[in-house]
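J.: quick check, what structure comes out for this input:
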Amino acid sequence: MARRVLILGIGNILWGDEGFGVRAVEAFHRRYALPDHVTLLDGGTQGLYLVQYVREADDLLVFDAIDYGLAPGTLKIVRDGEVPKFTGSKKMSLHQTGFQEVLSAADLLGDYPSRLALVGCQPLDLENWGGPLTEPVRGAVAAAVTVAHDILLEWGVDCVLRAEPLSPELALLKHDIDHQSYESRKGVGAAGEWRD
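T.: Model prediction:
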């Protein structure tokens, strides 16, 4: 029986670079087709609602914006037991559960993934309400997708490159919150600057 794999993007697309994880999992979905034993999920800011998904996974790959204290747009990959140290990142409200608590709850309930990988990106701006990803973070999304692909291949997951990216109606995010629609509607210029 194939190992159950969860590819999870977490973050809030309404807070600038905090949306990196969601945008990365969205880009991964557009680029690669995956076997049935792999679940691709926009976890957004669902907090403890993600516990059941994590408990069901044998292997877990997470995309997230993490403040490592590095240059903006820098990717850092963290594995296995090191992952919880980096997932207690800034919460946007008192009601939002950090992913560290999700991992702790899964562990407490006795179902914890045996392999974890965190593809984290150093944000530049987490305070830009309604704003887009900043240019360095936007530029890191494609590299994050490549890193995730390599990790999944290492785990034995067959990622098939799509002949063409998925059309908008088949995208992971719909209703104009997909990356391209959201930023073009909001007015991001060619160089990534924000226009109202």
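J.: can we go C-alpha only for contacts and neighbour counts from here?
T.: Fine.
J.: all helices of this protein, in order?
T.: 20-31, 51-56, 83-86, 99-108, 135-154, 179-186 (DSSP state H).
J.: burial count for the residue lying closest to Arg115 once chain neighbours are set aside?
T.: Take Arg115 and drop its neighbours on the chain: the residue closest to it by CA to CA, 6 or more residues apart in numbering is Asp59, 4.7 Å away. By the criterion of other CA atoms under 10 Å, Asp59 has 22 neighbours.
J.: for Asp59, what are its contacts?
T.: Arg3, Arg4, Val5, Leu6, Pro113, Ser114, Arg115, Leu116 (CA atoms under 8 Å, 6 or more residues apart in numbering).
J.: sequence B follows; please return its structure for comparison with A:
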Amino acid sequence: MPEYLEKETLILGCGNILLADDGFGFAVVQRLNELKETTPKLKSETVGIIDAGTGASHFILSLIDEESKVKKVIIADIIDYGLKPGELTRLYPDDLPKIPKYHIDAHDMPLAGMLNDIHNRYGIEVVVIGCQYKYMSAPDVCVELSEEVTAAVDKAAEMVLEELEK
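T.: Coordinates of the predicted model:
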């Protein structure tokens, strides 16, 4: 069994750092790793912080079963929910199918079904800390977040910490 399945809480940062605001999940994971030194809850052996990139989240989540110790999954990712750029929201399993998707490609494989499955089948709490993106550079490469999304990273990290307290 992979080590991360021994954790009670998994924090996954999803996205592609090469596609502008899609690097939001990575930035949140990076910030949480910085906070480990001053935040005992993040240092806990029961919490796993993972940069899941663009596809690893599917592999990570697909291995969860009745033998894993995972009780909660927190995902940081961009969303297209019609909010103001940089606006954050919490989404739960019942909210996920309602997220509008305008296209699906290898990068945009929807997680909603898998998140609902692990929630319903194994009773795992699932929350997505979603940030409305301003700019996705695909197919061009841009390794910078927009100002609005950059400004949301610290608040998103705080939201993750709040979820750890629940």
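J.: superposing both, give me the TM-score.
T.: With the length set by TM-score structural alignment, normalised by the length of structure 2, the two chains reach a TM-score of 0.76; 150 aligned residues with a CA RMSD of 2.8 Å.
J.: and the residue nearest to Arg115 of structure 1, what's its match in structure 2?
T.: Under the alignment by TM-score structural alignment, Asp59 of structure 1 pairs with Lys72 in structure 2.
J.: stretch 141-156 of structure 1: which residues count as buried?
T.: Neighbour-count burial for stretch 141-156 of structure 1, with 16 or more other CA atoms under 10 Å as criterion, is recorded at Val141, Ala142, Ala144, Val145, Val147, Ala148, His149, Ile151, Leu152.
J.: could you point out which of the residues you listed is nearest to Leu133 of structure 1?
T.: Distance to Leu133 of structure 1 across the buried residues of stretch 141-156 of structure 1 (CA to CA) is lowest for Val141, with 10.0 Å.
J.: now that closest one. Nearest residue, chain neighbours left out?
T.: Nearest residue to Val141 of structure 1 in three dimensions, chain neighbours excluded: Ala24, at 5.4 Å (CA to CA, 6+ apart).
J.: quick revisit: how near is the match of Asp59 of structure 1 to Asp140 of structure 2?
T.: Noted for Lys72 of structure 2: a distance of 35 Å to Asp140 of structure 2, by CA to CA, to the nearest Å.
J.: with Thr150 of structure 2 instead?
T.: Using CA to CA, one gets 19 Å for the distance from Thr150 of structure 2 to Asp140 of structure 2.
J.: more neighbours: these two, which one.
T.: Higher neighbour count among Thr150 of structure 2 and Asp140: Thr150, with 17 against 10, using other CA under 10 Å.
J.: ok now do whatever residue of structure 1 lines up with the more buried one, which residues does it touch?
T.: Superposed on structure 1 with TM-score structural alignment, Thr150 of structure 2 falls opposite Arg138. When contacts are counted by CA under 8 Å, 6+ apart, Arg138 of structure 1 touches Phe20, Gly73.
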